[in-house]
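Colleague: A structural model of the following input is requested.
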Amino acid sequence: MSAAGHFGYNASMSNLRFYSPAQLNIGDTAALSENASAHAIRVMRLKTGDTLTLFCGDGFDYECALTHSEKKVTYAKVLSRTAVNNESPLVIRLLQGISSGDRMDYTIQKAVELGVTEIYPLSTERCVTKLSGDRAEKRVEHWQGVAIAACEQSGRTIVPQVHPPLTLVQWLNQHTVSGCLNLLLNPVGAKRLATLDKPEHPIHLLIGPEGGLSPGEIELATQHHFQSIVLGPRILRTETAALTAIASMQSLWGDF
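Modeller: Take a look at the predicted model:
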C-alpha cells in the first residue's frame, strides 16, 4: 500500500472488528496491531480505502478506512463512530479456579461472549496449574488477549478485565461482598437459581477448578456470605459449570 495520492473510501462496511489499545478519535489515523494488520492485509486482502471497525473499550465502534502500511503496521483513518449498547444489564464477576490446558481459555472466551464483567482467576487448593512471578504475568496477558478476541468476535465494545491470580483468601480480604449476590456451585444445601430474586447489585460467581473447591474453601466462602447453588442433577466440568451458570443468570435476569 502507498499513502501517496488520493484514494476513495470503499462504501461497503467490512465486518472485521479489531481492538485498539489507544484512544480513537474521528479524523485521527490509528495504527492496527501487528496481528490485526496481518489478518486484514494477508488473510482478508483488504486494500487502501477498504473499511473495517475498531473499538477501544469506550462503548463505541469506530468505522475506519485503510490508508497505508509500513513494514508490519497498517494504518487506518477514523471516519465515524457509533454507540454500541449491548452490554449485559447484570454485573457478573467470575471467580474462576484456574483450570489446566485449554479449559481456562475456553472458559474466559465464552464467559466474555455471555456478558461477564470481570474475571478473577483463583489459585485454589485443588488447582493443577500453579502460577507465580513471570509465568503468572504471561498467563494473565494471554488470558486478556483471549478476552479481547472474544470481544472482537461478539461485538462487545467494553473489554472485561482479567485480573492477576489470587488465592481465595486473598480475594476475600481485598474485596467487599456485602450487598452483592454471592454464589458458589455446591450441591450440599444448595438452592436453584430460579428460586432467587433478581439481584440489584453485582453478582460474584465462584467456580472451582477441575477438582472443585475444597471443604475448607467452601466453608470460608460460606462465612463470607456466599450461598450454594446447584445447576441440575448432573455433574458438570468446571468450564461447563461457569458458562451454564452465566447463561442461566442471563436467561432469568439478564438480556437473553
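
Colleague: Only C-alpha atoms from now on, for both contacts and neighbour counts.
Modeller: Will do.

Colleague: distance of the spatially closest residue to residue 240 that is not a sequence neighbour from residue 93?
Modeller: Closest residue in space to residue 240, ignoring its immediate chain neighbours: residue 107 at 7.9 Å, by C-alpha to C-alpha, 6 or more residues apart in numbering. Using C-alpha to C-alpha, to the nearest Å, one obtains 13 Å as the distance from residue 107 to residue 93.

Colleague: Second input sequence below; structure requested for side-by-side comparison:
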Amino acid sequence: MPPRIHVPEPLRPGAELALPAGAARHVQVLRLQPGDALTLFDGAGGEWTASVTHMGRSEVRVRPAAHAAVEREAVRAVHLAAGLMAADRMDWLVEKATELGAASLQPLLCERSSLRLSGERAQKKRAHWQAVAVAASEQSGRNRLLDVRSQLMFQEHLDQPAAAGEARWLLSLDPAAVPAHEALAALAPGQAVTLLSGPEGGLAPAEETAARNAGYRPVSLGPRVLRAETAPLAALAALLLG
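Modeller: Got it, this is the predicted structure:
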C-alpha cells in the first residue's frame, strides 16, 4: 500500500507541488524515489493517487494524478470537549480520538487541570496536537482531520450555544447518571454528540453542576473509575463504532 501523506493545500490533478518540510522528511525517511507511488489527501475529502517527481536533500516534489471520493468518516459527528491533562496524556487522547473518528477536540482549562497553557506556549501546543492528529490520520486512513481547537476556559465553553439537534453528554461518576448504553439507545441515527470529560481528578462539583445547567446529560460508563484519557475514548468508541 502506498504511504499516505497529508498536504495542507488544495490539490489539483497534474499540478506538481513541493511537500511541506514535515511531509518531505517523512518521504525521505521512507526512501521513496522519483516514480514511486503515494497517496495524498488535503483534508477536504477524498484522496489522490500521486507519484514522486523529485527527491532532493531539501525539497521533495510530487504530482497528484486522480482523485478518489473515498470517505472513512463515522456516521455521526462527535465533538470532544476535554479538560487539559498532563502533556503525554493529551498526546495520547489526540492520537486515539483521531483514529476512532472524532470530529473535533476542544481543550478546556478546568479547575483541576494539571496542564496550564497561555500565550505562545498555548499556540505551540495546539500546533503540536494538530500535527499529532495529522500523523494519526495518515496512519488510520482518515481523509479529514480532527479539528484541534484553541483552548477555552471551562465556563467559556459552556457559554457557547449548542448546535441544533446535537446531544450533550457529561461523563460522570454520579450513581444517578444514565448508563451509556441507555443514552446511546436514545440517540437518533446520525445525531451529533458533544462529549464533555474532565481532567485528572475529574470536574470540580461546581463545574459538573454548571455543565448540567448548560444542558449536559450525565452519562455513566460503569462502576469502575477510568483515567482522564481513557474515559472519553471509551465513550467515543461506543458512539462511533457501535
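
Colleague: Now the TM-score, please.
Modeller: The TM-score (TM-score structural alignment, normalised by the length of structure 2) is 0.94; 238 aligned residues with a C-alpha RMSD of 1.4 Å.

Colleague: any idea what the residue nearest to residue 240 of structure 1 aligns with in structure 2?
Modeller: For residue 107 of structure 1, the aligned position in structure 2 is residue 93, judged by TM-score structural alignment.

Colleague: OK, contacts around that match?
Modeller: 229, 230, 233 (C-alpha atoms under 8 Å, 6 or more residues apart in numbering).

Colleague: got it, and residue 57 of structure 1?
Modeller: Residue 57 of structure 1 touches 19, 157, 158, 159, counting by C-alpha under 8 Å, 6+ apart.

Colleague: Run through the strands of the stretch 151-256 of structure 1 in chain order.
Modeller: 161-162, 181-185, 191-192, 203-207, 227-230 (DSSP state E, counting those that start in this stretch).

Colleague: For the fourth one, grab the matching residue range in structure 2.
Modeller: With the alignment judged by TM-score structural alignment, the segment of structure 2 matched to strand 203-207 of structure 1 spans residues 193-197.

Colleague: What are the contacting residues of that stretch?
Modeller: Contact with stretch 193-197 of structure 2 is made by 76-83, 166-171, 203, 216, 228, 231-232, as judged by C-alpha under 8 Å, 6+ apart.

Colleague: ok, and the counterpart of residue 66 of structure 2 in structure 1, which helix or strand is that part of?
Modeller: Aligned by TM-score structural alignment, residue 66 of structure 2 pairs with residue 80 of structure 1. Assessed by DSSP states H and E, residue 80 of structure 1 sits inside strand 73-83.

Colleague: average distance between the longest helix along structure 2 and structure 1?
Modeller: In structure 2, assigned by DSSP state H, the helix with the most residues is helix 119-140. Here the mean offset of helix 119-140 of structure 2 against structure 1 after fitting is 0.6 Å, by mean C-alpha distance after the TM-score superposition for structure 1.

Colleague: Now do that helix: which elements does it pack against?
Modeller: strand 4-6, helix 87-100, strand 147-148 (3 or more C-alpha pairs under 8 Å, 6 or more residues apart in numbering; DSSP states H and E).

Colleague: Let's see that with 10 Å instead.
Modeller: The contact analysis (3 or more C-alpha pairs under 10 Å, 6 or more residues apart in numbering; DSSP states H and E) places helix 119-140 of structure 2 against strand 4-6, strand 37-41, helix 87-100, strand 104-109, strand 147-148.

Colleague: Which one of those lies nearest to residue 210 of structure 2?
Modeller: With C-alpha to C-alpha as the measure, strand 104-109 is the member of these nearest residue 210 of structure 2 (14.1 Å).

Colleague: Check the offset of that closest one from the chain's centre.
Modeller: 10 Å (C-alpha atoms, centre = their mean, to the nearest Å).

Colleague: Can you state the mean residue-to-residue distance of that strand versus structure 1?
Modeller: For strand 104-109 of structure 2, the mean deviation from structure 1 after alignment is 0.4 Å (mean C-alpha distance after the TM-score superposition for structure 1).

Colleague: residues making contact with that strand?
Modeller: With contact meaning C-alpha atoms under 10 Å, 6 or more residues apart in numbering, strand 104-109 of structure 2 is reached by 77-85, 90, 93-94, 97-98, 115-117, 126, 129-130, 145-157, 194-199.

Colleague: in structure 1, what residues pair with that strand?
Modeller: The alignment of strand 104-109 of structure 2 onto structure 1 (TM-score structural alignment) covers residues 118-123.

Colleague: Can you get me a residue count around the closest residue to residue 97 of structure 2 other than its chain neighbours?
Modeller: Once flanking residues are discounted, residue 97 of structure 2 sits nearest to residue 233: 6.5 Å by C-alpha to C-alpha, 6+ apart. By the criterion of other C-alpha atoms under 10 Å, residue 233 of structure 2 has 19 neighbours.

Colleague: Residue 233 of structure 2 pairs with which position in structure 1?
Modeller: Residue 233 of structure 2 maps onto residue 243 in structure 1, by TM-score structural alignment.

Colleague: Redo the helices and strands packed on helix 119-140 of structure 2 as CSV? Include distance to residue 13 of structure 2.
Modeller: Below are those laid out as CSV (distance: least, C-alpha to C-alpha, whole Å):
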stretch, distance to residue 13 of structure 2
strand 4-6, 16
strand 37-41, 11
helix 87-100, 27
strand 104-109, 29
strand 147-148, 26
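
Colleague: Of these, give the one that comes closest to residue 161 of structure 2.
Modeller: For residue 161 of structure 2, the closest of those is strand 104-109, at 14.4 Å, according to C-alpha to C-alpha.

Colleague: angle of that closest one against strand 193-197?
Modeller: Angle of strand 104-109 of structure 2 versus strand 193-197, following axes from the mean of the first three to the mean of the last three C-alpha atoms, to 10 degrees, is 30 degrees.
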